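Pasting the sequence and the predicted coordinates here, then a few questions.
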Amino acid sequence: MGSGAENEAFAARLKELKERSGLSYGQLAKRLHLSTSTLHRYCNGDALPAEFTPADRLARLCGADRAELMDLHRRWLLADAARAS
């Protein structure tokens, strides 16, 4: 997979969690202390968080279980490594 593919896989997982929560981008962004546009860029694959923390907080807020958190972290690591190369 190229760097775009890793980022897309990470973003797709974030978006799935967001949709499952039933909350809007605005509602989630407010609770996460992020701008709505930043959260939207993360979920659409237009940007990758520099650190995993915002994604972890989003996933927990959306009710992710341990396995989902581990999968999301793995996807972030792959996307971050691809970005660095």
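Thanks, I have the structure now. Residues are numbered from 1 along each chain as shown.

C-alpha only now, for contacts and for neighbours.
OK.

got the contact list for the most centrally placed residue in the chain?
Among the residues of the chain, the one closest to the centroid is L14, at 3.9 Å (C-alpha atoms, centre = their mean). With contact set as C-alpha atoms under 8 Å, 6 or more residues apart in numbering, L14 has these partners: Y42, C43, A55, L58, A59, L72.

Next up, a structure to set beside the first:
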Amino acid sequence: MRVLLLGLFFMMKPLLYLSLLSPCFSWAFCFDEAGRFYNVDPQLLKSLVTVESSLKPNAYNENKNKVGEVVSRDFGLMQINSHWFD
């Protein structure tokens, strides 16, 4: 019996790590709720987030001019530009 439980633990361990490291499951609910609230297709929201930030909530990007100076920054899942913060 212990061998069976130990084997089951080692089989489930990778799935546990994947579920903890992948927030996509919890976000599915958020996309549905936001889509319903704003009358937007949840698949469209998820597609935008996937393209903009690869589903990384802490995504950050700096936009530079030809000289290399930072002119604006993009933040978060939807990569909201710092221009809109002013």
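Thanks, I have the structure now. Keep in mind it's a predicted model, so treat the numbers as computed, not measured.

care to give me the TM-score?
The TM-score (TM-score structural alignment, normalised by the length of the first structure) is 0.29; 45 aligned residues with a C-alpha RMSD of 4.2 Å.

what comes into contact with the longest helix belonging to the second structure?
If you go by DSSP state H, the second structure has its longest helix at helix 2-21. For helix 2-21 of the second structure, contacts defined as C-alpha under 8 Å, 6+ apart pick out no residues.

In that helix, which residues are buried?
Buried residues in helix 2-21 of the second structure, counted by 16 or more other C-alpha atoms under 10 Å: none are found.

next SSE after it?
For helix 2-21 of the second structure, the following helix or strand on the C-terminal side (DSSP states H and E) is helix 24-38.

what packs against that next one?
If contacts are counted by 3 or more C-alpha pairs under 8 Å, 6 or more residues apart in numbering; DSSP states H and E, helix 24-38 of the second structure sits against helix 42-53.

how far off helix 24-38 does the longest helix of the second structure point, in degrees?
Inter-element angle recorded for helix 2-21 of the second structure and helix 24-38: 40 degrees (by axes from the mean of the first three to the mean of the last three C-alpha atoms, to 10 degrees).

returning to that earlier point: in TSV, list the contacts of L14 of the first structure along with distance to A84 of the first structure.
Listed next are the contacts of L14 of the first structure as TSV, based on distance: C-alpha to C-alpha, whole Å:
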residue	distance to A84 of the first structure
Y42	17
C43	20
A55	18
L58	23
A59	24
L72	18
